[in-house]
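A.B. asks: I would like to see how this sequence folds:
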Amino acid sequence: MGELAAVFMRAGLEIRPLVEAILRDPSFAAAVYARPRYPVEWVTAAFAVFGIDDVVKAFELMTALGQAPFYPPNVAGWPPGNRWITPGAVVARAGLAVEAPVLEEIAGAHDPVTAVFRRASIYDPTPRTHTAATDLAFELRREPQRAAAALLALAITAPEFTLA
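C.D. replies: As a prediction, the model looks like this:
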């Protein structure tokens, strides 16, 4: 019996100890931020960040980014790798921020950087990402709408968001 199966059995089939064992395992930490999010994953998460609820637009964007839902290139599915994060794709992704319904929320926040990170579920940004965001917010402090769009674009293109 595997180690995780033993944990599960010892816990009387309780889920919580099993999930804790998975999350505490060193192999789990090594897998975090190990690959780019596929377009389907990225679009779903980004639309939640932006407050966009448009399935047609989501499907079109996923397709434009190279992963049409339910239409893989072959029976093996979509190929893994870094092809999902080309410079052109990153620019296209960042461009979505200018029309995000949550711009007012971010622009009106007491701390727009914290608001953007919270909205994007980036709970532990790297020092580099945090510095870039705070510098950007400071630079655009007199233009809250523009700062909000720029911060959203930065968050959804940051490694903490782009990588799974």
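A.B. asks: When you work out contacts or count neighbours from here on, use the C-alpha atoms and nothing else.
C.D. replies: Fine.
A.B. asks: Helices of the chain, start to end?
C.D. replies: Assigned by DSSP state H, the chain shows helices spanning 3-10, 15-24, 26-31, 39-50, 55-64, 87-95, 103-107, 112-119, 127-139, 144-157, 159-162.
A.B. asks: Point out the most buried one among these.
C.D. replies: helix 144-157 (a mean of 24; mean count of other CA atoms under 10 Å).
A.B. asks: packing partners for that one?
C.D. replies: helix 87-95, helix 103-107, helix 112-119, helix 127-139 (3 or more CA pairs under 8 Å, 6 or more residues apart in numbering; DSSP states H and E).
A.B. asks: Is Pro18 in contact with Leu4, as I believe?
C.D. replies: Actually, residue 18 is Leu. It isn't Pro. Yes - between Leu18 and Leu4 there is a contact at 6.7 Å, judged by CA atoms under 8 Å.
A.B. asks: Arg24 versus Ser91, what's the distance?
C.D. replies: Careful, residue 91 is Val; it's not Ser. As judged by CA to CA, to the nearest Å, Val91 and Arg24 stand 36 Å apart.
A.B. asks: For the comparison step, fold the sequence that follows:
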Amino acid sequence: MLPSWKYRLDVVNCAGTYDDVIKHNLYVCTAKGGQYSHRRSLYFGVYRNKQVNEVAKIETVVDIESEDEYSIKWKNVNKSDEELVEIARSRRSYIDDSWYPARVFLLANLHPTNFRKTTPGGMQSSKQYFDISNLNVNDAIDLAEKLKDKSWEKY
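C.D. replies: Have a look, this model is predicted:
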């Protein structure tokens, strides 16, 4: 039995940062406040306009406290902390990187899908988790395929 995080899709409302997420394979939020805490997950869903348009494997989540301080929240790849922090800082430099503390999600390749929210209204919070254990996915490509044309209510 694998840990539950390996079967979790973290769907995040990226309406305001969509272009940056897609262009840089990076999601950034503040590292302060409970609404920005995230449970460890293997996959990330890019949400806007009532659907998840792309999914990716989460490589790591790094909290960058200042120019010199950081902490690795978790990592899902076999790379050194130093290498992951350098990649996070580099990718973040392409967007507004002047504020701290920042929680940086490094994403592997994004894969298109159309996992739709069919109930009225948008997301009720900034994120939502999905247990994908029943889908028996091999990787993010497989997850994207299995979520295509599915609704949040019937996946």
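A.B. asks: What's the TM-score once they're superposed?
C.D. replies: Laid over one another, the chains give 0.27 as their TM-score (TM-score structural alignment, normalised by the length of structure 2), with 74 aligned residues with a CA RMSD of 5.3 Å.
A.B. asks: Put together JSON lines for the helices and strands packed on helix 144-157 of structure 1, with distance to Leu152 of structure 1 on each row.
C.D. replies: Shown next, in JSON lines, are these (distance: least, CA to CA, whole Å):
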{"stretch": "helix 87-95", "distance to Leu152 of structure 1": "8"}
{"stretch": "helix 103-107", "distance to Leu152 of structure 1": "8"}
{"stretch": "helix 112-119", "distance to Leu152 of structure 1": "6"}
{"stretch": "helix 127-139", "distance to Leu152 of structure 1": "9"}
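A.B. asks: out of these, nearest to Thr162 of structure 1?
C.D. replies: helix 87-95 (9.4 Å; CA to CA).
A.B. asks: what does the closest one rub up against?
C.D. replies: Helix 87-95 of structure 1 is contacted from outside by Leu65, Leu152, Ala153, Leu154, Ile156, Thr157, using CA atoms under 8 Å, 6 or more residues apart in numbering.
A.B. asks: Look up how far Phe28 of structure 1 lies from the fifth one.
C.D. replies: Right, Ile156 of structure 1. 23 Å.
A.B. asks: Which member of the contacts of helix 87-95 of structure 1 is positioned nearest Ala107 of structure 1?
C.D. replies: Closest to Ala107 of structure 1, out of all of the contacts of helix 87-95 of structure 1 and judged by CA to CA, is Leu152, at 10.4 Å.
A.B. asks: my read: the closest one touches Val116, true?
C.D. replies: Yes - using CA under 8 Å, Leu152 of structure 1 is in contact with Val116, at 6.2 Å.
A.B. asks: I'd guess Ala88 of structure 2 is in a strand, am I close?
C.D. replies: No - per DSSP: H, G, I helix; E, B strand; the rest coil, Ala88 of structure 2 lies outside any strand segment and is helix.
A.B. asks: how much space is there between the nearest residue to Arg91 of structure 2 once chain neighbours are set aside and Phe105 of structure 2?
C.D. replies: Nearest non-adjacent residue to Arg91 of structure 2, counting by CA to CA, 6 or more residues apart in numbering: His24, 6.3 Å away. Noted for His24 of structure 2: a distance of 11 Å to Phe105 of structure 2, by CA to CA.
A.B. asks: Compare these two (neighbour count), which wins?
C.D. replies: Phe105 (24 against 17; other CA atoms under 10 Å).
A.B. asks: Where does the more buried one sit, in terms of helix or strand?
C.D. replies: Following DSSP states H and E, one finds Phe105 of structure 2 within strand 102-107.
A.B. asks: Can you give me the buried ones in that strand?
C.D. replies: Ala102, Arg103, Val104, Phe105, Leu106, Leu107 (16 or more other CA atoms under 10 Å).
A.B. asks: Export those residues as TSV, with columns for distance to Asp20 of structure 2.
C.D. replies: Output for these, formatted as TSV (distance: CA to CA, whole Å):
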residue	distance to Asp20 of structure 2
Ala102	15
Arg103	15
Val104	12
Phe105	12
Leu106	12
Leu107	12
